[in-house]
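Colleague: after the sequence you'll find the predicted model.
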Amino acid sequence: MMIVLALYKGRGDWKDKAIKFFTRGQYSHCEMAVANGDEWDCYTSSPRDGGVRMKTMKLSPTEWDLIKLPEKYIMPTIQLFHQTKGAKYDLIGALSVVILARENREKWFCSEWCGSVLGLPESWRFSPNDLAVFAKGLTK
């Protein structure tokens, strides 16, 4: 099995553009994605889907960058999903990457959720762009 950190670089809407601007990077969203044939089982917290969810999708290389991760992250991804499934999206928390707001332990935003899978303490401090840098270091 293969797992990747999937980073959304597509054009998106004004919210995606704002996230890229304020986090000073090319990514506005991230997912932990496990290979499933020619598609991916994607785990994250998404504002479009209301919070923590898993969705099977194709990840177009024009819209997504994929960073291969060690297989040891597959089980933590699935375990955290089962522990947090259905938890609400944390908009204030997502803004905290920029404005240093307080963490809400009952809600999640994408990079906080993925960072937690990767074992980062205080994962709420990380943006998708920060996770890209961290994940590239795991592949060396």
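Modeller: Yes, it's here. Numbering: from 1, shown residues only.
Colleague: every contact and neighbour count from this point should use C-alpha atoms.
Modeller: Will do.
Colleague: my guess is residue 25 meets residue 129, correct?
Modeller: Yes - look at residue 25 against residue 129 with CA atoms under 8 Å: they come within range, at 5.7 Å.
Colleague: second structure for comparison follows:
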Amino acid sequence: MSKVYLAMYKGRKDGRGVKVWAARIADWVVRTVTRSPYSHCEIAVEHPRDGLFDCYSSSARDGGVRIKTMPLPADKWDLIPLPQSVAISAGRLFHRTHGAGYDWLGAIGVVLKSPHSKSRWFCSEWCAYAIGCTNPHRYTPGELADTIKP
């Protein structure tokens, strides 16, 4: 049986160029405004044999709700164990929301307490919904991690 985690991004984007610097600045802004070491989160389902994870979330960098298979190196990601049932919930939510755009106003609204989109998602909202949290649109990545940590 695959292990399931709330994967919390604490890293720094590698590479060079305008897109890399924009990503680094965006990560810094999220961490600074939310007073958290985390700028993004994913529901991660571990592949038992190859060290990769199927990661479900809504990503500004990827344009919205998507699944992405990737490694989660410990220097860039913290993994918080979740019940196996969250993998099923995340899969169902993904099938309902796949391709939905990124909710920029909702992400900003977490801090400003403004409205969110009913058809778009930001990362911590999507993950909180998959986990079963009440009012998922009110969680920053750091607040979600604090809520889930044992």
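Modeller: Yep, that arrived. All of these numbers come straight from a predicted model, not from anything done at the bench.
Colleague: can you pull the TM-score for these?
Modeller: Taking TM-score structural alignment, normalised by the length of the first structure as the basis, the two superposed chains have a TM-score of 0.95; 137 aligned residues with a CA RMSD of 0.8 Å.
Colleague: circling back to that earlier point, which of residue 25 and residue 129 of the first structure has more neighbours?
Modeller: Set side by side, residue 25 of the first structure and residue 129 show more neighbours around residue 129, with 21 against 16, by other CA atoms under 10 Å.
Colleague: helix or strand for the aligned partner of that one in the second structure, which one?
Modeller: Alignment note (TM-score structural alignment): residue 129 of the first structure maps to residue 142 of the second structure. Assessed by DSSP states H and E, residue 142 of the second structure sits inside helix 141-148.
Colleague: contact partners of that helix?
Modeller: Helix 141-148 of the second structure is touched from outside by 6, 8, 34-41, 80, 123-124, 128, with contacts defined as CA atoms under 8 Å, 6 or more residues apart in numbering.
Colleague: adding secondary structure, write the residues you listed out as CSV.
Modeller: Converted to CSV, the contacts of helix 141-148 of the second structure look like this (DSSP: H, G, I helix; E, B strand; the rest coil):
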residue, secondary structure
6, strand
8, strand
34, helix
35, coil
36, coil
37, coil
38, coil
39, coil
40, strand
41, strand
80, strand
123, helix
124, helix
128, helix
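Colleague: buried subset of those as a ChimeraX selection?
Modeller: Of those, the buried ones can be selected in ChimeraX as follows, counting by 16 or more other CA atoms under 10 Å:
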select :6,8,34,36,37,38,39,40,41,80,123,124,128
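Colleague: tell me how far the match of residue 129 of the first structure lies from residue 69 of the second structure.
Modeller: 23 Å (CA to CA, to the nearest Å).
Colleague: could you do residue 21 of the second structure as well?
Modeller: 23 Å.
Colleague: which one is the residue nearest the centre of the first structure nearest to, not counting chain neighbours?
Modeller: Centroid check for the first structure by CA atoms, centre = their mean gives residue 30 as the closest residue, at 3.0 Å. Here the nearest residue to residue 30 of the first structure in space, its sequence neighbours aside, is residue 7; by CA to CA, 6 or more residues apart in numbering that works out to 4.5 Å.
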